[in-house]
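> Predicted model, plus sequence, below.
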Amino acid sequence: MKEIAKENKMGVMPIPKLLMTMSLPMVISMLVQALYNVVDSMFVAQLNENALTAVSLAFPIQNLMISILTGTGVGINALLSRSLGEKKFDKANQVAMHGLLLAGCSYLIFLILGIFGSHAFFAVQTQDAQILGYGTDYMRIICICGFGISFQVILERLLQSTGRTMYSMVTQSVGALTNIVLDPIMIFGLFGFPRLEVAGAALATVTGQTVAAILALTFNIKRNHELRFSFRDFSVSGRIIREIYSVGIPSIIMASIGSVMTFGMNKILIAFTSTATAVFGVYFKIQSFVFMPVFGLNNGMVPIIAYNYGARKNKRIMETIRDSVFVAVAIMLAGLAVFQLMPDKLLGIFNASEEMMSIGEPALRIISVSFLLAGFNIVSSSIFQALGHGVLSLIVSVVRQLFVLLPVAFLFSRTAGLQAIWWSFPIAELVAFALCAAFLRKIKRTKIDPLGQNH
């Protein structure tokens, strides 16, 4: 028993139980995040459709912020878990401190973008004065007050890296619930608060993020005993930053590609009608209920694979992969069923007009066909990252979103009309599936099998 106590649970606990204990808190917190996404837009939609469109057009910038932070977090996560697996505790502490430094640097980038780029970003997309005004206010607040999300994401990754996903769940949930409570108060001016409309939605968001960051910092200091935060022993190391970003940069670019894709898709759709852009924004909010639990599963899976790779336990790695794919596919099939059977109910949440219903119902049904393959693709990309092959995830993402999805959507917009554009999603997912399957076979042969059959 003493021997087991010495090793982190990621090296000894049975995989199904470990995956559940690591992932379930993350899945719950991701579902709360998804709920916040939907509630945010639901309240904004009560103002008018232009308000919903403005928030939809701001999504690429919000996604870019999250992409840079979560990508950096993936690099920190993989390096920290591997260092713990190799029993290099001093290095793990250095990695954690570099995480805080990089969070601060990320915030400065978006502070500058918020001050100088908000109006220009919306002016490129629309000439509608109301959408332009709403959107500029929203983006400015999100970026200038982005210190909350910057530190929240990195501090939560530190908790996840050491297997303390329960605390990470609490911070995300408290942050999202703060946002949900403040949304109607700040948007509509309840309880004597001034009516801020779309700016109120942004203010509620950044307040929730700041609360979560403070809570995550507290948990790391008080409860994360495997890491020691000390500025006295800290010195900036180019080598550690390079190691973090060797995994992190492909992940950042991969997630940022989503911003490019969304921006491009918004441009294609708004040429038909701003309602089509609102439908696309609503789809992104609702699909988060399906995708977020899979991302939560991945957040639990990545440190398990990284730790056991450091500890050379290949059977545990393969069992983790098999279980993760099974659960991800099951979640996606449930999501597919909901999108096929009740698209009208989903759109109704957002105060949908008749035009929005007529565009949205077939859109949700067509796009959700891509869910059949998406679960496998998402898990595969995270496996590549956990084993230090983030560049393979990057290739899949670039091909799926930039080489297939956007060009096919543009081609269909010119030749077959608005409804055909939605078919670009299943087509892109099919191409990604073929790539993921090929890369996963190669990774198994070259990285996992040579670890040997011990343990």
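Everything's here; your move.
> switch to C-alpha atoms for all contacts and neighbour counts from now on
Fine.
> Just the buried positions in the strand or helix carrying residue 104, please.
Per DSSP states H and E: residue 104 is located in helix 89-123. Neighbour-count burial for helix 89-123 flags 89, 91-100, 102-103, 106-108, 110-111, 113-114, 117-119, 121-123 (criterion: 16 or more other C-alpha atoms under 10 Å).
> what does the helix or strand following it contact?
Remark: after helix 89-123, the chain's next helix or strand is helix 129-144, criterion DSSP H and E. Residues outside helix 129-144 that contact it (C-alpha atoms under 8 Å, 6 or more residues apart in numbering): 50-51, 53-55, 57-58, 61-62, 110-115, 118-119, 122-123, 126, 198-199, 201-203, 205-206.
> 6 Å - rerun?
50, 54, 110-111, 114, 118-119, 122, 198-199, 202 (C-alpha atoms under 6 Å, 6 or more residues apart in numbering).
> just how off-centre is it within its chain?
Chain-centre distance of helix 129-144: 22 Å, with C-alpha atoms, centre = their mean, to the nearest Å.
> Compute the inter-axis angle for it and helix 89-123.
Comparing the axes of helix 129-144 and helix 89-123 via axes from the mean of the first three to the mean of the last three C-alpha atoms, to 10 degrees yields an angle of 160 degrees.
> Can you show me the helices along the stretch 201-350 of the chain?
238-270, 274-310, 314-341, 343-348 (DSSP state H, counting those that start in this stretch).
> Now render the ones you listed as CSV, adding mean neighbour count and distance to residue 151.
Formatted as CSV, the helices of the stretch 201-350 of the chain follow (neighbours: other C-alpha atoms under 10 Å; distance: least, C-alpha to C-alpha, whole Å):
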stretch, mean neighbour count, distance to residue 151
helix 238-270, 20, 16
helix 274-310, 24, 17
helix 314-341, 18, 28
helix 343-348, 17, 33
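> alright, now check it against this:
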Amino acid sequence: YGTIAVAGFGIASRVESFSQIVLIAISASIGPFVGQNWGAKKYLRVHQALRLSFLFCLFWGVLVTVILAATAPWLASLFNSNPEVITITATYLVIVPISYAGAGVILVASSTFNALGKPLPSVVMMVTRMVVLYIPLAYLGSHLFGVNGIFAAACISNVAVGLGAYIWNQKTCNIKTVSALEKKSVSAGIGQL
């Protein structure tokens, strides 16, 4: 797609990085919190922290989507004066942020699985997002819709894997499992007295 598309994507990537700092911070902090509380058998705390983290990812994703969609052309014009570059950047900033909540959920779920000593789900999520979904969808999307198809592929990949990550995480750390583990932990503690 040439230097115009590369420039537009480069600008959008910089804005995207800045807007996702909060999600990266949450994923960096949830891992130690989950690991410590899971190890201390405080499963309900883990469940509550994950619930709040996922809700925050949803809130942040919606907020950033609205802000970027409303200001996309203006933001793009701060970095470049070429109308074509501005159009590509603005298009990216309208399409891809729709999936930021999903991307946040992926980050939180991945950090959680790693903290629980289960790195395989994190690997599966990343491979699924990039290799199984994004690359084929970007290839197909670029042929059908041009550069917008590539942006849509990123969005679809983040949303699909975000939903899968949420479900997988909930099955691993669900409230029924948590309650059973806490009861077992309490019973074991009483038996030691």
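All right, it came through fine. None of the values given here were measured: they were computed from a predicted structure.
> that older thread, in the contacts of helix 129-144 of structure 1, find the pair that's most separated.
Across the contacts of helix 129-144 of structure 1, the longest distance by C-alpha to C-alpha is 25.7 Å; it joins 50 and 111.
> show me what contacts residue 35 of structure 2?
Counting by C-alpha under 6 Å, 6+ apart, residue 35 of structure 2 makes contact with 115-116.
> What lines up with it in structure 1?
For residue 35 of structure 2, the aligned position in structure 1 is residue 306, judged by TM-score structural alignment.
> Could you do residue 181 of structure 2 as well?
Counting by TM-score structural alignment, residue 181 of structure 2 lines up with residue 451 in structure 1.
> same deal with residue 110 of structure 2?
Using TM-score structural alignment, residue 110 of structure 2 lines up with residue 381 in structure 1.
> And that match, which helix or strand is it part of?
Per DSSP H and E: helix 371-386 holds residue 381 of structure 1.
> Mean distance between that helix and structure 2 after superposition?
Once fitted to structure 2, helix 371-386 of structure 1 is off its aligned match by 2.1 Å on average (mean C-alpha distance after the TM-score superposition for structure 1).
> Run the chain-centre distance for that helix.
Worked out by C-alpha atoms, centre = their mean, helix 371-386 of structure 1 lies 13 Å from the chain centre.
> if we can go back for a sec, can I get the helices of the stretch 201-350 of structure 1 in TSV including distance to residue 398 of structure 1?
Formatted as TSV, the helices of the stretch 201-350 of structure 1 follow (distance: least, C-alpha to C-alpha, whole Å):
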stretch	distance to residue 398 of structure 1
helix 238-270	7
helix 274-310	19
helix 314-341	22
helix 343-348	29
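> Please name whichever of those is nearest to residue 22 of structure 1.
helix 274-310 (4.7 Å).
> average gap between the closest one and structure 2?
Superposing on structure 2 places helix 274-310 of structure 1 at an average distance of 1.3 Å from its equivalents, by mean C-alpha distance after the TM-score superposition for structure 1.
> So what's the gap between that helix and the chain middle?
Centre to centre, stretch against its chain (C-alpha atoms, centre = their mean), the figure for helix 274-310 of structure 1 is 5 Å.
> got the angle between that helix and helix 314-341?
160 degrees.
> Can you tell me the residue that sits opposite residue 297 of structure 1 in structure 2?
Under the alignment by TM-score structural alignment, residue 297 of structure 1 pairs with residue 26 in structure 2.
> Its match and residue 129 of structure 2, how far apart?
Applying C-alpha to C-alpha, to the nearest Å, the value for residue 26 of structure 2 to residue 129 of structure 2 is 20 Å.
> now what about stretch 170-179 of structure 1, what contacts it?
Identification of contacts with stretch 170-179 of structure 1 by C-alpha under 6 Å, 6+ apart yields 29, 32-33, 36, 204-205, 208-209, 211-212, 215-216.
> scratch that, stretch 120-130 of structure 2
Residues outside stretch 120-130 of structure 2 that contact it (C-alpha under 6 Å, 6+ apart) are 110, 157, 161.
> Could I get these in CSV, plus columns for neighbour count and distance to residue 167 of structure 2?
As requested, the contacts of stretch 120-130 of structure 2 are exported to CSV (neighbours: other C-alpha atoms under 10 Å; distance: C-alpha to C-alpha, whole Å):
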residue, neighbour count, distance to residue 167 of structure 2
110, 27, 12
157, 24, 15
161, 23, 10
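> After the helix holding residue 381 of structure 1, heading C-terminal, what element do we hit next?
Next along from helix 371-386 of structure 1, by DSSP H and E: helix 390-398.
> which residues in structure 2 does that next one align to?
Residue span in structure 2 matched to helix 390-398 of structure 1, by TM-score structural alignment: 119-127.
> can you pull the buried residues of that stretch?
121-122, 125-126.
> quick one: that stretch to chain centroid distance?
How far stretch 119-127 of structure 2 lies from its chain's middle: 13 Å, per C-alpha atoms, centre = their mean.
> now swap in stretch 158-169 of structure 2 and tell me
Remark: stretch 158-169 of structure 2 is offset 9 Å from the chain centroid, using C-alpha atoms, centre = their mean.
> Find me the equivalent region of that stretch in structure 1.
Under TM-score structural alignment, stretch 158-169 of structure 2 corresponds to residues 429-440 of structure 1.
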